[in-house]
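> What follows is a predicted structure for the sequence shown.
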Amino acid sequence: MSYQVWHDIIGGNSSILLIVDHASAFVPEDIDLGIDKRLYDEHVAVDKGVQTLGEQLCQALQCNGVFAAQSRLVVDLNRDENDFLGLMPAISDGYVIHGNTGLTADEKEARLSRFYRPYHQHIDAIIQKQRPRLIISLHSFTPCLKSDLNCYRPWQIGLLYNNDDRATQIAIPLLKQAHLVVGENEPYSGRILNTTMNRHAENNRIPYLLFEIRQDMLEEANTIGNWCAILKKVINETLISLKNK
């Protein structure tokens, strides 16, 4: 079955590449996850709001973008290839994902070959051709996990990183100047969840910004537009500062 596991936006500005791993809740017809259709509108299936925000940012920055075209429940593209529990979760935020329960080694390999590897190989090829000076990774997170009602996530935006924090340390003060509640490696640590940026940014020694925005702040068109304006300014100023270092 022919299926494109990503879609590209070609903006012309080769200085910046934007990547959105969890842009879509789509599940191909030949994969049955065995879950209530309502879950496809929840964070377990998709990073809500990032598709629209990412497209607006590509337009505002006139930059290239790569957007994943299937749900993170089919295969989570921001997990290590050997992390089978995270790649195709049987349980996510307390929900049982029946179609991912008891997958055989061959079934897991089939999803990796069909979705995971082509996606990352495509990004590899773009980076080798474009050689961006800054990579943007766009995600969103929930105000609270349904499986942990005691959790509290006050951050409006978080910046995640592993070993390379060059761009992050420039961007954090800029975001605070916009009167935002900013988390550094919050609501979770980029030293743990950073697979895509580890491979495509850190391994290529390219500075990056991994933004995590709280999903309840990406529900309306006007708030998404506001985030686009804020991030456009922060990204451009970060790129200028990196050039001057």
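Cool, got the structure. Residues are numbered from 1 along each chain as shown.
> make it CA atoms for all contacts and neighbour counts henceforth
Fine.
> packing partners for the helix or strand encompassing Asn226?
In this structure, Asn226 sits in helix 221-243 according to DSSP states H and E. Counting contacts by 3 or more CA pairs under 8 Å, 6 or more residues apart in numbering; DSSP states H and E, helix 221-243 is packed against helix 50-61, helix 166-177.
> which of the ones you listed sits most buried?
helix 50-61 (a mean of 20; mean count of other CA atoms under 10 Å).
> re the thing from before, now the helix holding Asn226: buried residues?
With burial defined by 16 or more other CA atoms under 10 Å, the residues of helix 221-243 counted as buried are Ile224, Gly225, Trp227, Cys228, Leu231, Lys232, Lys233, Val234, Ile235, Thr238, Leu239.
> Structure two is appended below for comparative analysis:
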Amino acid sequence: MSDRSPAGSSSYPNDLPPAERIDGIAGGVLLLCDHASNHVPADISLGVLPALLDLHIGYDIGAAALTRSLASSLGVPAVLGTVSRLVIDLHREPDHSGLIPALSDGHVIPGNQGADRSTRVERFHIPYHAAIEQAVQDYRPELVVAIHSFTPRLASDGRERPWQVGILYNEDSRAAHPAIRVLRERGFVTGDNEPYSGRELNATLNRHAEAHGIPSMSVEVRNGLIQDEHGVAEWSTILADVIAQVRAELVR
């Protein structure tokens, strides 16, 4: 089995597979990265300047590189999304109002006005989540960790987000609370369900972890800290140690 393999297939021209799967050791940790890519398929026109896709509205800056680095250092599997959140937000329920954003942090997305929701769900959302569910079945993880990044300030509200890292969770805090404790003990400014609450937005982990009774957490790293190779390497080392410690506590 290859280290990196496409999950699913597509009949659309010039299109990527709906998910990237990195193989690893079963029975441990499964990493997820919903907003790994700013790719827009050639047959979809969003009507925005290409430069916008390189901002946080297009994808989670640094999250894909961090996920791949963690997968490599921990020897664990991962599933990454392959399409921009402006095409469809994979970290939303199919009926969520922000699934296909017409407006993102103050930027109008003209190509999403009147977009065919059902087609995009069938083309991207369903196969991506099917790939995650298959990985859960294949690897039987004891811990699921979703990797995200956040912008220090949203243009739409202007408020500063002071955290270096945030740990998000919904009802199941078995992994999140130890992670928050460890990060704070090490001096990191750590948000507890910040910069937004996992109790309000936790679609992927609700579906693939909590629904199966698997401990889980989302890790949100401030994107300026992981925008280059040095930052990714530093935070990969930090988080690999935190994830290993959390997992050890869970299996005691």
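Received the coordinates, thanks. These numbers were taken from a predicted model, which means no experiment stands behind them.
> ok so, going back, which residue numbers in the second structure does the helix holding Asn226 of the first structure align to?
Aligning helix 221-243 of the first structure against the second structure (TM-score structural alignment) gives residues 229-251.
> which outside residues touch that stretch?
Stretch 229-251 of the second structure has contacts (CA atoms under 8 Å, 6 or more residues apart in numbering) with 29, 62, 65-66, 69-70, 73-74, 142-143, 174-175, 178-179, 182-183, 225-226.
> ok, now with 7 Å
The contact list for stretch 229-251 of the second structure (CA atoms under 7 Å, 6 or more residues apart in numbering) reads Ala65, Leu66, Ser69, Leu70, Leu74, Leu143, Ala175, Pro178, Ala179, Val182, Leu225, Ile226.
> Can I get these in a markdown table including distance to Tyr169 of the second structure?
Below are the contacts of stretch 229-251 of the second structure laid out as a markdown table (distance: CA to CA, whole Å):
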| residue | distance to Tyr169 of the second structure |
| --- | --- |
| Ala65 | 23 |
| Leu66 | 20 |
| Ser69 | 23 |
| Leu70 | 20 |
| Leu74 | 22 |
| Leu143 | 13 |
| Ala175 | 9 |
| Pro178 | 12 |
| Ala179 | 11 |
| Val182 | 16 |
| Leu225 | 22 |
| Ile226 | 22 |
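> Going by distance to Arg199 of the second structure, which of the residues you listed wins?
Using CA to CA, Ala175 comes nearest to Arg199 of the second structure of those, at 14.7 Å.
> For the closest one, what is the corresponding residue in the first structure?
Counting by TM-score structural alignment, Ala175 of the second structure corresponds to Ala167 in the first structure.
> ditto for Cys33 of the second structure
By TM-score structural alignment, Cys33 of the second structure lines up with Val20.
> excluding its backbone neighbours, what's nearest that match?
Phe67 (4.8 Å; CA to CA, 6 or more residues apart in numbering).
> and the helix or strand containing the one you found, what does it pack onto?
Here Phe67 of the first structure sits within strand 63-68, counting by DSSP H and E. If contacts are counted by 3 or more CA pairs under 7 Å, 6 or more residues apart in numbering; DSSP states H and E, strand 63-68 of the first structure sits against strand 6-9, strand 13-20.
> can you redo the ones you listed as JSON lines with mean neighbour count and distance to Asn185 of the first structure?
Formatted as JSON lines, these follow (neighbours: other CA atoms under 10 Å; distance: least, CA to CA, whole Å):
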{"stretch": "strand 6-9", "mean neighbour count": "16", "distance to Asn185 of the first structure": "27"}
{"stretch": "strand 13-20", "mean neighbour count": "22", "distance to Asn185 of the first structure": "18"}
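> Redo those strands as JSON lines? Include distance to Leu112 of the first structure.
Compiled in JSON lines, these are given as follows (distance: least, CA to CA, whole Å):
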{"stretch": "strand 6-9", "distance to Leu112 of the first structure": "14"}
{"stretch": "strand 13-20", "distance to Leu112 of the first structure": "18"}
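> for the ones you listed, which one sits closest to Gln121 of the first structure?
Once these are compared by CA to CA, strand 6-9 is nearest, at 11.3 Å.
> So what touches the closest one?
Asn64, Gly65, Val66, Phe67, Ala68, Ala69, Tyr119.
> now the strands for the stretch 51-200 of the second structure?
For the stretch 51-200 of the second structure, applying DSSP state E, counting those that start in this stretch gives strands covering 78-81, 103-104, 107-108, 143-150, 165-168, 190-192.
> Could you export the ones you listed as JSON lines, including mean neighbour count?
JSON lines is the format used below for those (neighbours: other CA atoms under 10 Å):
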{"stretch": "strand 78-81", "mean neighbour count": "29"}
{"stretch": "strand 103-104", "mean neighbour count": "16"}
{"stretch": "strand 107-108", "mean neighbour count": "14"}
{"stretch": "strand 143-150", "mean neighbour count": "25"}
{"stretch": "strand 165-168", "mean neighbour count": "27"}
{"stretch": "strand 190-192", "mean neighbour count": "22"}
